[in-house]
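Asks: Below is the sequence, then the predicted model.
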Amino acid sequence: MIGLTTAILVVKDSSCQKERNHFNLEAECQELLTTDDVKSGLGEMSPIRKLMFVLSLALCGVTVIVFLFVLPCDWETCPVLTYHVKSQSWERVISGIELTGGINIVKTVDGTGYNLLFMFRRDILNLDLINNEAGGIIALKGYTGHDAWMTKLHNVPQDMDCSLIDIDKDNLNDCIVVGENGLLAAIEPLYGNVLWYMHDHSANMKPSKLDFPIMFPDVNGDNINELLVPCSLSDRRNSLVLVSGRRGNILGKPLNFTDCLDINSVSLEEDWNITFICHLAGDKEAVQSLSFQEVCNGVADLNEVKIHTSQPKQHRRQTAEANKGWSLTVGGNRLVGDNSVQCSLLINLTDQHTGVARWNYSHEQMYGMMPTMFTFKKPSGERAVGFIFKLWEWVAGTSGCSLNTNFMFCNRPGQTNHEGLVYEAADPRNMIPGSEQTFRSSHDNCPAMNTIIEHILVLTFNSTHVVELNISQSDVIQLCSSLNTTDGEKLCQPSIQHQQQSGWLNI
């Protein structure tokens, strides 16, 4: 090839010298050389070069895809932050809703972190929202406080537990939600999808005033535990209905206890018997029980149902009653809170063995929520117990929760607005007097705006010492509507009823 090129150059050079000068000769000879190279196939790519060219283009494409879709991540889920940053403080303000009840902690989608699940109810001043989307569940990312998901419900949720039952068999427990107006639903905790609502295929039953269900062994053979729900099917809450854990439909017929005005404290015992307290006429009570087979026979005429599971985990029940109090026993000590005296709180910690009072707390113009208990070990290895209290204090100078309080409404009690809604006297359990400021909103609903001082109190004790710490104090603005709900309750936000379990954690 080298020889051929040289020959061409020699021939052409002799021709060029006769007609052109030195500079034109060099340019023309170079052009002829390039043309001849192409014609002879010197410019074609070999298969190996073509392959390398294609691979280089593919590598560029892969690089772009990796940098756009693989490497980027939410910074709170990046491995380097997840495993090397121990803690981070955050604060989140969410407008238009009231967080209610306890907090459920569940794993994130990738399994490396945790989300915080809250129940909420909507702004009570916007009646249109209340009628359509009364409340729901919101999940916040535990590391940043950002929204993970939100599920809206038509009724206000009152209690939730995400640790009891795996409905869709994905090795992750789902959330059981109980709420107003007969709300019972199952929600999966990763994305907030509703798995089912309690329903009756025959449409003959409309349970209301639900208590949180008892986890009951599987009776229909789908390998999912059922739910035994205390409820009301008339004007009394004296019935039990069995709900399918997989689909949410009511199984068979209800169990009615007509002699009872009300039933509560329903539980599943170790021998699989169902026990409950029956409230009778004349303020009498009686403990009653049913065997597992009696429940199966009474509900769906199921004979000889065999139990193929261990004792299911049950919901940790709230035993405090609004306006009354609570009692907890731990480590030989009894903690009693009393809200029964109007506008007054009394808490006692007593040694059960000696009867000696170890700690007392009393305060006028205050209400105490049921506390959350925790335990820890000191560096010495000694075990200590603690309680976290949420206390609401009415501002000084007001008339407390007196029944004779004159609340500042735009309409007086007894008047009727243009929609036929009656303004009634205030309920002291919800209506906490405060400032005289009022403002008008839609539907002639003119709320009172009240100020509450919220205290967070921590009490720790062991066998010898008791320590009290007031770790937080903040002002809370409460809005109380002059309109009643369908259940006859006053609309206040926040309200004592919805904050009873707000200090609880369920993992």
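Replies: The structure has been received and is ready for your questions.
Asks: Only C-alpha atoms from now on, for both contacts and neighbour counts.
Replies: Noted.
Asks: residues in contact with the residue positioned nearest the centre of the chain?
Replies: Against the mean C-alpha coordinate of the chain, by CA atoms, centre = their mean, the closest residue is residue 117 at 2.4 Å. Contacts for residue 117 (CA atoms under 8 Å, 6 or more residues apart in numbering) come out as 103-106, 137-140.
Asks: Please compare the first structure with the one that follows:
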Amino acid sequence: MSANNSQGIYTQLPQSLSDSDSEHEINDLKEVQPGQRLHRTHTNGQPNHHHHLQFNLPQHVVHRVDKKWPKGFRTMSPARRLAFIASILVCILVIVIFLWVLPCSAHGTCPTRIGSWKVEHEGIELRGRINVINGRYKKSVNLALLAKKSLNSNYDGSSTSGAIALKSATGQISWFLPQVRTPSEMVCDLIDVNEDSVDDCLLLSEMGLQALDALSGVVIWHGHNTKMIISNMDFPILLPDLNKDNLNELLSVTDSHNAQHNKLIIICGRTGSLLTSFTLHMCDDINDYKYDDKLVLFNCFNASHNNYYKIHVGDLQKKIVNQTFPVQATKIQYEPQHETEYILSGHKLEVQNVGKCPDCHTNIGLVHLAKDNKRLLGWSRPRAYAMRPIPYSFKNTRKNAMYLKGHLNGFVMKLWQWTEAPSVSLNGSTIKRNALLEKVLLISFSDTDFQVINVSMVSITQLCFPTGLDCQPALMQRNDSLLLTDLDMDGAQELINYSSSYKCGEEDATCHLVSRMEVVQLETEMAKLYAK
């Protein structure tokens, strides 16, 4: 009896399970809820009616077999699960590194974010137009402009004139092309000479016209005819492709044999070679030429008249094919537009410079066109010259409307104002030293009011040499010393400004030339100004 009782209480558990048994039991566990009793059956499937083994499943056991995980993941141990998840994360990290980190190494190929910066370059005068050109690396841009060597050879004797490109992110030099003669003009958005999908620079000096690779500053070609380089020419304008080489041509004016400036020349855009030339004898001087709707328009001046003429581009093409073809110029009625009025968002800015500086004065006015030409501003400054203004317009966002007080439109302009200063002796000669103030003004307006803010003011020392040929820095090379553009394509505009000045010692009257380039984020700085 005791043996039977003992046998009823104790039932030997199997020491091993087959794969099928293990899978069967796991499937049974799927349907068990926390706290539910589990009945043990014999191997023949019949329940034990005398005694049965029962127990409650712990909460964590049920969680381990939750249906939401795949079957293979449910059967993993915690360590294997951790290793599996870590391997997936490592794969994602490798993809991110190869797509974004490695291409953005020290080579500057990452998208550049432009902040405010200021940098100085000694021994040169920055001048002329600011050109935004492509940099060596993807999504980088440079600022290309002219550089003139210091006229004070006693102190800055090693300086050289040429063309210079500065990195837009730092102001450091990207490339510099020295020139024997000081260049007079450079434009970098007219033509892609080498067809690398990047516009190249056209550089003009007394030595002639050159095409530069904008990425490196290397000379691609020099404007020439069959015998020599073409010199003493004006800056060219762009014409259509006239010789069927799939690249635009260039038209300019140079001197004829009788020293009159009345000879039209057409240069091949691909090679820089002269395609054709002809002299217009009814003109002593040709200027203000432009291309418009298959016509070349130009001003013809001589002792008896000052008129505008036109030439059809088809005649120029015939002249290239047949050098004996007679090109006819027809007199027209044409009134050129003078840049003294600038219209923006229902307002007109008037800028007028009168007289020869430093004995000059400037008149500036602001008119609200939408309110019966109401004059909002009108003032005159003696011994002053106003540079060409730059219009701006900001997005009409809630943030801009609040921080800028609704002044979303306006003009940025530079003003030179002369003050009295004594002469200073350099190199044994008397050289006139002029003291100036260079101001950057912000003229902003809304529908209800306007403001004039003095953004910056710096002192400039200008030296005028006894020959009377040059003053440095030169006034007329400052008309384009401001540029407003989005350098890093982030939707916000940067204001680029350069200036040049001599720095003179108090005792030995030694002066050396320094140029400064500055970039500021205009919207951010304006918000600070309005907050004050």
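Replies: Yes, it's here. Nothing here was measured: the structure is a model prediction, and the numbers come from that model.
Asks: can the contacts of residue 117 of structure 1 go into CSV with extra columns for secondary structure?
Replies: Formatted as CSV, the contacts of residue 117 of structure 1 follow (DSSP: H, G, I helix; E, B strand; the rest coil):
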residue, secondary structure
103, strand
104, strand
105, strand
106, strand
137, strand
138, strand
139, strand
140, strand
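Asks: Buried ones among those?
Replies: Among the contacts of residue 117 of structure 1, those classed as buried by 16 or more other CA atoms under 10 Å are 103-106, 137-140.
Asks: Could you point out which of those is nearest to residue 221 of structure 1?
Replies: For these, the residue nearest residue 221 of structure 1 by CA to CA is residue 106; the value is 28.2 Å.
Asks: Now do the same for the closest one: its match in structure 2.
Replies: Aligned by TM-score structural alignment, residue 106 of structure 1 pairs with residue 133 of structure 2.
Asks: Residue 366 of structure 1: what's it in contact with?
Replies: Here residue 366 of structure 1 is in contact with 343-345, 391-394 (CA under 8 Å, 6+ apart).
Asks: Just tell me what it corresponds to in structure 2.
Replies: Superposed on structure 2 with TM-score structural alignment, residue 366 of structure 1 falls opposite residue 384.
Asks: what about its match, distance to residue 364 of structure 2?
Replies: Note on residue 384 of structure 2: its distance to residue 364 of structure 2, by CA to CA, to the nearest Å, is 11 Å.
Asks: The stretch 51-200 of structure 2: helices as residue ranges?
Replies: Assigned by DSSP state H, counting those that start in this stretch, the stretch 51-200 of structure 2 shows helices spanning 59-64, 71-74, 78-96.
Asks: What are the buried residues along the longest strand seen in structure 1?
Replies: When structure 1 is scanned for its longest strand (criterion: DSSP state E), the result is strand 466-484. Residues of strand 466-484 of structure 1 classed as buried: 478-484 (neighbour count, 16+ other CA under 10 Å).
Asks: What of stretch 429-438 of structure 2?
Replies: The neighbour-count check on stretch 429-438 of structure 2 (16+ other CA under 10 Å) flags 431-438 as buried.
Asks: Stretch 520-532 of structure 2 too?
Replies: Buried-residue list, stretch 520-532 of structure 2, by 16+ other CA under 10 Å: 520-523, 526-527.
Asks: What helix or strand is residue 235 of structure 1 located in?
Replies: Remark: residue 235 of structure 1 resides in no helix or strand, with elements defined by DSSP states H and E.
Asks: give me the number of residues near it?
Replies: 10 (other CA atoms under 10 Å).
Asks: coming back round to it: between the buried residues of stretch 520-532 of structure 2, which is nearest residue 273 of structure 2?
Replies: Nearest member of the buried residues of stretch 520-532 of structure 2 to residue 273 of structure 2, counting by CA to CA, is residue 520, at 42.0 Å.
Asks: Is that closest one in a helix, a strand, or coil?
Replies: Put simply, residue 520 of structure 2 is strand when judged by three-state DSSP.
Asks: got the contact list for it?
Replies: Counting by CA under 8 Å, 6+ apart, residue 520 of structure 2 makes contact with 115-117, 494-496.
Asks: Need those in JSON lines (columns: neighbour count and distance to residue 473 of structure 2).
Replies: What follows is the contacts of residue 520 of structure 2, written out as JSON lines (neighbours: other CA atoms under 10 Å; distance: CA to CA, whole Å):
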{"residue": "115", "neighbour count": "13", "distance to residue 473 of structure 2": "28"}
{"residue": "116", "neighbour count": "15", "distance to residue 473 of structure 2": "25"}
{"residue": "117", "neighbour count": "15", "distance to residue 473 of structure 2": "22"}
{"residue": "494", "neighbour count": "21", "distance to residue 473 of structure 2": "24"}
{"residue": "495", "neighbour count": "18", "distance to residue 473 of structure 2": "21"}
{"residue": "496", "neighbour count": "23", "distance to residue 473 of structure 2": "18"}
